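*Asks:* Got a predicted structure here, sequence first:
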Amino acid sequence: MLKRFLAAALFVLSAGAVQADAVDDLSRLLSGHESAKASFTQFALNGDGARAEDSSGYFMVARPNQFRWITEAPFVQEIVSDGDYIWIHDPDLEQVTRKAANGQSNSAPAMILNGQIEALSKRFTIERIDSNDSGTSLYELRPIDSENSTFTRIRLLFEQQQISELSMEDSLGQRSMLVLHDLEYDPQLADDVFTFEPPAGADVILDPGQ
């Protein structure tokens, strides 16, 4: 009985150390920069692996909760967070929706791109599942509270110390892939890049939750 207890205790300690190492490694990869920008391709994969819903565009992020996300194809959409509010602009509809930033920035992808690893580790277990000498490493995140999580699994692929892919899987087995291109850390950004003013004539909808 004592041997079983010690074996179980050693396993728990070992698993905790692996988790801590993975969190520390991921923190070094994502938290060492104040801002970033990249272009992206995003698409969905159904349970059979078929690809659909392609979109592309670019984004810029800055700590702690600022970002500008522009989808250029197949339709144009602009999402801007100034830290206080999130603005969603649909030019084709001539419509702008404003939401309070509190809580909205707690989505896993936003936390990842903003390097909020400490907050992320409170909601997900983080494990490094693959790494090699060529500079490629793969991390897997699984929700601690699976019943109240949007995603059942998130995978982050790094190449040469830079994040290149995010794979997010939901409870139905559908995956959303985000592939980053031309990632640049701490770029020169305009002072007003995270400022948004609704265009003249656009309908502004205030989210009732704020």
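*Replies:* Done, it's in.

*Asks:* switch to C-alpha atoms for all contacts and neighbour counts from now on
*Replies:* Noted.

*Asks:* Find the nearest non-adjacent residue to Ser176, please.
*Replies:* Nearest residue to Ser176 in three dimensions, chain neighbours excluded: Ala44, at 4.4 Å (CA to CA, 6 or more residues apart in numbering).

*Asks:* list the contacts for the one you found?
*Replies:* Arg51, Ala52, Glu53, Asp54, Gln174, Arg175, Ser176, Met177 (CA atoms under 8 Å, 6 or more residues apart in numbering).

*Asks:* ok, the fifth one to Asp48 distance?
*Replies:* Distance, Gln174 to Asp48, using CA to CA, to the nearest Å: 9 Å.

*Asks:* ok so, going back, check for me that the residue nearest to Ser176 belongs to a strand.
*Replies:* Yes: assigned with DSSP: H, G, I helix; E, B strand; the rest coil, Ala44 falls within a strand.

*Asks:* Can you show me the helices along this structure?
*Replies:* Using DSSP state H, the helices found in the chain span residues 2-30, 108-113, 117-121.

*Asks:* Going by how many neighbours each has, rank Gln174 and Asp48 and give me the top one.
*Replies:* Neighbours per residue, other CA atoms under 10 Å: of Gln174 and Asp48, the larger number sits with Gln174, 17 against 8.

*Asks:* Roughly how far does the more buried one sit from Ser167?
*Replies:* Taking CA to CA, one finds Gln174 at 10 Å from Ser167.

*Asks:* ditto for Leu26
*Replies:* Distance from Leu26 to Ser167, by CA to CA: 16 Å.

*Asks:* Same check on Thr71?
*Replies:* Taken as CA to CA, the span from Thr71 to Ser167 is 18 Å.

*Asks:* What of Trp69?
*Replies:* Distance from Trp69 to Ser167, by CA to CA: 18 Å.

*Asks:* Same check on Leu189?
*Replies:* From Leu189 to Ser167 the distance is 27 Å (CA to CA).

*Asks:* hang on, the earlier thing: to Glu147, which of the helices of the chain lies closest?
*Replies:* helix 108-113 (15.2 Å; CA to CA).

*Asks:* Put this next to the previous one:
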Amino acid sequence: MRSCVALPNKAVILQRFFSAACLGAVILFSSAANSQSESGADQLRQFVRNSKTAEGDFVQQQLRAPKANEPQDKGLKVVRQTQGHFVFQRPGRFIWDTQKPYEQKLIADGKQLILWDKDLNQATIRPAGQALAATPAAILFGEASLDQHFDLVEGEARLGMQWVALSPKKDPNVKSSNDLPYTKISIGMANGLPKALELIDGLGSVVLVTLDKIQLNVNLPANRFTFTPPAGAEVLRLN
């Protein structure tokens, strides 16, 4: 059985990773050939601008470097892996549905952020506010204002993707620009679609989120992002 971790910490972790980000998703693009000839930054901007809704699958891995007593030639080691399904609708509505190895949902309905933990039968609810404004989640799930919060820096081509680094704006008027927990945020683009997000914190911990089976501009029911805790569930409301 999973150990019980304070739910606000779980909410922060899930919000970071994909949120919005995550976590992940994709674009009205002209053709694969045209997309491949575009820079990663141009592909990302086009995706954010043109994708109104999307859904797909994700795999999220937490990686670390080998310890001193471990083989040093094995590269980064996977210490935790989750997988599930995401859905989003701009602006600011998304579901990050972790299905394995446990069931947990992070839901943003445009007004509040809800973390539902099935094992604990517990929902934590807090106002969305500006919490998602300049986080990785906003890249995929927020409004089409990417350049308002980040400088896009063209990176290398690797793993079949064109990578682009996102550097938070050094704008004192953007409060959250200095609040991001990551020292490096990178997105791997291929054929106009974000295929991976790589997040590195100040301690060198790496979170890699890969996205798959992405469907663009799907029709979503009006109540798709409505969540009501089941009878008997514990509900925590945070300001």
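*Replies:* Yep, it's here. Since this is a predicted model, take the numbers as computed values, not measurements.

*Asks:* Give me the TM-score for these two chains.
*Replies:* Once superposed, chain against chain, the TM-score is 0.80 (TM-score structural alignment, normalised by the length of the first structure); 185 aligned residues with a CA RMSD of 2.2 Å.

*Asks:* returning to that earlier point: turn the helices of the first structure into JSON lines, including distance to Ile129 of the first structure and mean neighbour count.
*Replies:* Shown next, in JSON lines, are these (distance: least, CA to CA, whole Å; neighbours: other CA atoms under 10 Å):
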{"stretch": "helix 2-30", "distance to Ile129 of the first structure": "9", "mean neighbour count": "14"}
{"stretch": "helix 108-113", "distance to Ile129 of the first structure": "17", "mean neighbour count": "19"}
{"stretch": "helix 117-121", "distance to Ile129 of the first structure": "16", "mean neighbour count": "17"}
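
*Asks:* picking up where we left off before, out of Leu189 and Ser167 of the first structure, which sits in the more crowded spot?
*Replies:* Ranked by neighbour count (other CA under 10 Å), Leu189 of the first structure and Ser167 place Ser167 first, with 20 against 14.

*Asks:* Aligned against the second structure, show me the partner of the more buried one.
*Replies:* Under the alignment (TM-score structural alignment), Ser167 of the first structure pairs with Glu198 in the second structure.

*Asks:* Just give the nearest non-adjacent residue to its match, would you?
*Replies:* Glu198 of the second structure sits nearest to Leu208 (CA to CA, 6+ apart), 4.7 Å away.

*Asks:* these two touch, right, that neighbour and Asp201?
*Replies:* No: assessed by CA atoms under 8 Å, Leu208 of the second structure is found out of contact with Asp201, at 11.8 Å.

*Asks:* which of the two has more neighbours?
*Replies:* Using other CA under 10 Å as the criterion, Leu208 of the second structure and Asp201 rank with Leu208 on top: 21 against 14.

*Asks:* Can you find the partner of the more buried one in the first structure?
*Replies:* Leu208 of the second structure maps onto Met177 in the first structure, by TM-score structural alignment.

*Asks:* cool, and Gln46 of the second structure?
*Replies:* Under TM-score structural alignment, Gln46 of the second structure pairs with Arg28 in the first structure.

*Asks:* How much space separates the residue nearest to Ser176 of the first structure from Ala50 of the first structure?
*Replies:* Taken as CA to CA, the span from Ala44 of the first structure to Ala50 of the first structure is 8 Å.

*Asks:* Now do the shared contacts for the two.
*Replies:* Counting by CA under 8 Å, 6+ apart, nothing touches both Ala44 of the first structure and Ala50.

*Asks:* List the single closest residue to the aligned partner of Gln162 of the second structure in the first structure in space, sequence neighbours excluded.
*Replies:* Under the alignment by TM-score structural alignment, Gln162 of the second structure pairs with Ser137 in the first structure. Spatial nearest neighbour of Ser137 of the first structure, excluding adjacent residues (CA to CA, 6+ apart): Ser131 at 4.1 Å.

*Asks:* Surely that neighbour and Leu138 touch.
*Replies:* Yes: if you go by CA under 8 Å, Ser131 of the first structure and Leu138 touch, sitting 6.4 Å apart.

*Asks:* what about the two, which has more around it?
*Replies:* Leu138 (18 against 14).

*Asks:* which residues touch the more buried one?
*Replies:* Arg128, Ile129, Asp130, Ser131, Arg155, Leu156, Leu157, Phe158.

*Asks:* ok, which stretches of the second structure are strands?
*Replies:* 53-64, 77-89, 93-100, 104-109, 112-117, 122-127, 150-158, 161-168, 182-190, 193-201, 206-216, 234-237 (DSSP state E).

*Asks:* Could you dump those strands into CSV and include distance to Ser35 of the second structure?
*Replies:* Output for these, formatted as CSV (distance: least, CA to CA, whole Å):
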stretch, distance to Ser35 of the second structure
strand 53-64, 18
strand 77-89, 22
strand 93-100, 26
strand 104-109, 30
strand 112-117, 34
strand 122-127, 37
strand 150-158, 14
strand 161-168, 11
strand 182-190, 7
strand 193-201, 9
strand 206-216, 15
strand 234-237, 44
